[in-house]
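# Pasting the sequence and the predicted coordinates here, then a few questions.
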Amino acid sequence: MAPSRSSRNSLQSVDLRALDYLASPSANLLCPICHSPLITPVQTRCLHTFCSACISLSLERSLTCPVDRKDLSHDDVTPAPIMIANLVNDLVVLCPNREKGCEASCARWLVESHVREDCGYAMVKCAKEGCDGMVARKDVDEDCVHEAVECEFCEFAVRKLDLESHLRECPKLSSECPHCAEPFLNPELSIHIADCPAEIIDCPASHFGCPYTCPRSEVDNHTGSCHFIALTPILQLHTERITTLELENKTIRQKLELLIPPRPLPTPSSSSSNPQDSSTNTGSSSTTRDMTSEMQDYTYHLYSEYEQLRSDVERLNAQIRELDVKQDMARINEGLRYNDEMTGMRAAINGLRMQLHWLVASRRDAPTPNSGGAGGAANRVGAGSSTNDGRRMSDSARQIVKL
């Protein structure tokens, strides 16, 4: 019983960003973020068009437009006009299985249905009942390639699908060396090829410019007379110096690009207005003059930027010194104010101490009344009452005086 059409539908997913287009798409249909043709295009409030997934990911990192850096939120993103979506969906793309042999091409909006239903190289479920393997759609009506078969040479059980690759590695089979044409068993062939004396190899100094090639067995004879081999230490030193200079040049170029964006220099074709009426020497000399003047203008502009930056740094240094002087004066004034306050507090404490000493001395020197009998008792009672009304020295010593 032949498998139904639904059972032949492929579950292969299509990555629209990885598709190859039959013709280069217009720059107006490319996303500014991923630089690929738009996928589910959306438009921002500032009238820029992006892929829906690209702008969503960008807004998660920064709430600004990636093009003009204006404030942007998810609410400011709306679907793009249907005309833009139709333009990108009608672009002709190649089948994603072209590396397997499919030569079909179709509009982008049809490529998923092509892979799912029509592509002969898309992987579908095997038609044999009980087999869960996948096979190309063009081979679905043939015998199941997932059945185990026995190798006729080593009697090893392999899948029919893997039989061809197994024969290239079967330990019981031998193959000829592509260099010396001698037969070797498959496990030993790769070891022999790595050291085959008949293999044609380049001179060890070929990366320095030596064009000589010879079999591996004769390379020792060549190295004895090769001038590049003799100059290898010097050439290696020069290569290292050139690599260092290239790295330094790259670093300097990056710093210059941070200071000033690069300006394109004129080409020879754009420098001469009428090449038919002028000779080659005149055109080349005018081109040289234009390039020289352009470089002088660029250097002068760079020097002006440098002078402006240096004046800004000097101005900032003057402001910092002025702020330091102001801060020092403020600290001095604050210290003087604290000293005045401390002097006033010391004077107040000394005044209180003198008043306390005077009170203690006046109480110590006060006279005590002396009388006898009842009168004396009455006087003692009166004195006792007067004494009780006043503060005693022992009481004043026990109480806490709050200033």
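Structure received.
# For the rest of this, base every contact and every neighbour count on C-alpha atoms.
Will do.
# Would it be right to say that C210 lies in a strand?
No: applying DSSP: H, G, I helix; E, B strand; the rest coil, one finds C210 to be coil, outside a strand.
# which residues touch it?
Contacts for C210 (CA atoms under 8 Å, 6 or more residues apart in numbering) come out as C203, F228.
# how much space between it and S7?
Per CA to CA, to the nearest Å, C210 is found 61 Å from S7.
# do S206 as well
57 Å.
# the more surrounded of these two?
Taking other CA atoms under 10 Å, S206 and S7 do not tie; S206 has more neighbours (14 against 11).
# burial count for the closest residue to that one other than its chain neighbours?
Leaving aside its sequence neighbours, S206 sits nearest to Y212 (CA to CA, 6 or more residues apart in numbering; 7.5 Å). Neighbours of Y212 under the rule other CA under 10 Å: 14.
# just R108 next, same as before
Look at R108: counted by other CA under 10 Å, it has 20 neighbours.
# Now for it: which residues touch it?
Listed by CA under 8 Å, 6+ apart, the contact set of R108 reads V88, N89, D90, L91, V92, V93.
# Can you give the distance from stretch 53-62 to the centre of its chain?
15 Å (CA atoms, centre = their mean, to the nearest Å).
# before we go on, here's another structure to hold up against the first:
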Amino acid sequence: MPPSRSSRNSLQSVDLRALDYLSSPSANLLCPICHSPLITPVQTRCLHTFCSACISLSLERSLTCPVDRKPLSHDDVTPAPIMIANLVNDLVVLCPNREKGCNTSCARWLVESHVREDCGYAMVKCAKEGCDGMVERRESEGECVHEEVECNFCQGVVRKLDFESHHNECPKLSSDCRHCSESFPNPELPAHQLNCPAEVIDCAASHFGCSYSSRRSELDEHLSHCHFVALTPILQLHTERIDTLELENKAIRQKLDLLVPPRPLPSQSSAATSSDPTDSSAARDMTSEMQDYTYHLYSEYEQLRSDVERLNAQIRELDVKQDMARINEGLRYNDEMTGVRAAINGLRMQLHWLVASRRDTVTGGGGAGAGGPRSVAGSSVSGDGRRMSDSARQVVKL
């Protein structure tokens, strides 16, 4: 029983972003984010059109419009008009299997059904019952290519699908080198061809202008006296510098395009009357106007730069004043702390004197009950608890 059409449908997926178009699409149909033709187009509140997946991913990172940077949320995104979707879906694309040999071209909305049902180079399930292998649709009606057969040369077992590639790797088969015509076993032939001495190759400095070419075995003699090879380091350095300058020029050109407003292109009527002598004066007027505009921008730039320098000087002056005020305040605090520390030390000394005086008074009071003043460690103590030697001390008042 032959397989049904549904069983021969391909499961190959089609990436719409990787498709090649028969002609270049209009810039109005390109997504500003991925720069590819719109896929499931949606429109924002600010009237910009994007792919649905592109704008969703962009809003996950920043809630602003990628074009004008205005605030934007998911609720502000709606499906684009059906006319835009029809325009992008009607674009003619090439079959994604064109590298295998399919030359079909169709509208983009038909390419998935073409690959799934009609493309002869799409992979489908093998028609043989019980075989789970995949084969191109154009070969699905023949014999099963997944059956194993024996090689007539090495007696190895390979699939019919891999039989041709096995011949290129079979150790029992030999092939001639296309450069020196010597015979080598198939597994060794690719390595030999990479270093075959009879292969004609270009000079190592051919991309710098040397047009010499010879066999690989004779090239060393040329390299020893080739001026381009000797200058290769310098030429390579200049090439890198040129690439760097081109990138800088490109960046400067983009900045200039942002600063200078675009000029309208001359119309056909103005081009037809270009022989009029007034055109030269108009061109001079435009040139002078451009120069005046450039000078104006330059003067504004210089003024902005002077303002920035003045602000920087004021900020540095304020920083110096702030540092000096901080230092002066710190010195005043240090002086106050020194005075407080001295007062605390004075209070500590008075407290120690009062404690000692109180102790002597208590001790003297205990001896007075026995009769009169007493001598303690060879010194007399009066009745009020003071030593005789303390009469000359200056009384410190709290």
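Right, received. Where do you want to start? No experiment lies behind these values; they were computed from the predicted model shown.
# Of the contacts of R108 of the first structure, which belong to helices?
Within the contacts of R108 of the first structure, residues falling in helices by DSSP state H are V88, N89.
# Between the contacts of R108 of the first structure, which sits nearest T78 of the first structure?
Closest approach between the contacts of R108 of the first structure and T78 of the first structure, by CA to CA: V88, at 17.3 Å.
# picking up where we left off before, would you mind giving me the PyMOL syntax to select the buried ones in the contacts of R108 of the first structure?
Buried residues within those, by 16 or more other CA atoms under 10 Å, are selected in PyMOL with:
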select buried, resi 88+89+91+92+93
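# Just put the contacts of R108 of the first structure in CSV and tack on distance to S105 of the first structure.
Formatted as CSV, these follow (distance: CA to CA, whole Å):
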residue, distance to S105 of the first structure
V88, 15
N89, 13
D90, 12
L91, 10
V92, 7
V93, 6
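# which two from the contacts of R108 of the first structure end up farthest apart in space?
V88 and V93 (10.6 Å).
# Can you show me the strands along the stretch 101-250 of the first structure?
105-107, 123-125, 134-136, 148-150, 157-159, 174-176, 183-185, 200-202, 213-215 (DSSP state E, counting those that start in this stretch).
# Who are the packing partners of the host helix or strand of S306 of the second structure?
According to DSSP states H and E, S306 of the second structure maps onto helix 278-368. Counting contacts by 3 or more CA pairs under 8 Å, 6 or more residues apart in numbering; DSSP states H and E, helix 278-368 of the second structure is packed against strand 374-376.
# Where in the first structure does the strand it packs on align, residue-wise?
Following TM-score structural alignment, strand 374-376 of the second structure has no partner segment in the first structure.
# Figure out how far that strand is from the centre of its chain.
That offset, for strand 374-376 of the second structure, works out to 96 Å (CA atoms, centre = their mean).
# got the contact list for it?
For strand 374-376 of the second structure, using CA under 8 Å, 6+ apart, the contacting residues are G364, G367, A368, S380, V381, S382.
# What separation is there between the fifth one and Y298 of the second structure?
For V381 of the second structure, the distance to Y298 of the second structure (CA to CA) stands at 98 Å.
# between the two, who's got more neighbours?
It is V381, of V381 of the second structure and Y298, that has more neighbours when counted by other CA under 10 Å, with 22 against 12.
# and H146 of the first structure, how many neighbours?
A count of nearby residues for H146 of the first structure, using other CA under 10 Å, gives 18.
# so it sits right up against V158, yeah?
No: in this structure H146 of the first structure lies outside contact range of V158 using CA atoms under 8 Å: 9.0 Å.
# anything in contact with each of the two?
Joint contacts of H146 of the first structure and V158 (CA under 8 Å, 6+ apart) do not exist.
# Roughly how far does the most centrally placed residue in the second structure sit from R310 of the second structure?
Nearest to the geometric centre of the second structure sits R61, at 14.5 Å (CA atoms, centre = their mean). Separation of R61 of the second structure from R310 of the second structure (CA to CA): 38 Å.
# How about T363 of the second structure?
Taking CA to CA, one finds T363 of the second structure at 79 Å from R310 of the second structure.
# got it, and S214 of the second structure?
Distance from S214 of the second structure to R310 of the second structure, by CA to CA: 68 Å.
# quick one, which of the two is more surrounded?
A direct count of neighbours by other CA under 10 Å for S214 of the second structure and R310 places S214 higher, at 15 against 12.
# For the aligned residue in the first structure for the more buried one, list the residues it contacts.
Aligning on TM-score structural alignment places S214 of the second structure opposite C214 in the first structure. C214 of the first structure makes contacts with I200, I201, D202, C203, as judged by CA under 8 Å, 6+ apart.
# do that again at 7 Å, thanks
C214 of the first structure makes contact with I200, I201, D202, according to CA atoms under 7 Å, 6 or more residues apart in numbering.
# Could you report the neighbour count for V42 of the first structure?
Counted by other CA under 10 Å, the residues lying close to V42 of the first structure total 23.
# I'd guess it is in a helix, am I close?
No: V42 of the first structure is assigned strand when assessed by three-state DSSP, not a helix.
# Go ahead and confirm it touches I82.
No: V42 of the first structure lies out of contact with I82 (CA atoms under 7 Å); the separation is 10.0 Å.
# Which of the strands of the stretch 101-250 of the first structure has the highest mean neighbour count?
For the strands of the stretch 101-250 of the first structure, the largest average neighbour count (mean count of other CA atoms under 10 Å) is found in strand 123-125, namely a mean of 22.
# mind listing the helices for the stretch 101-250 of the second structure?
111-113, 163-167, 189-194, 216-225, 227-230, 232-259 (DSSP state H, counting those that start in this stretch).
# Could you list the buried residues of stretch 282-300 of the first structure?
For stretch 282-300 of the first structure, burial by neighbour count (16+ other CA under 10 Å) applies to G283, T287, T288, D290, M291, E294, Y298.
# can you put the contacts of strand 374-376 of the second structure in a markdown table and add distance to V260 of the second structure?
Shown next, in a markdown table, are these (distance: CA to CA, whole Å):
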| residue | distance to V260 of the second structure |
| --- | --- |
| G364 | 105 |
| G367 | 110 |
| A368 | 111 |
| S380 | 108 |
| V381 | 106 |
| S382 | 106 |
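# thought A80 of the second structure was touching T40?
No: shown here, A80 of the second structure and T40 do not form a contact pair, counting by CA under 7 Å, at 8.3 Å.
# So for these two, which sits in the more crowded spot?
A80 (19 against 15).
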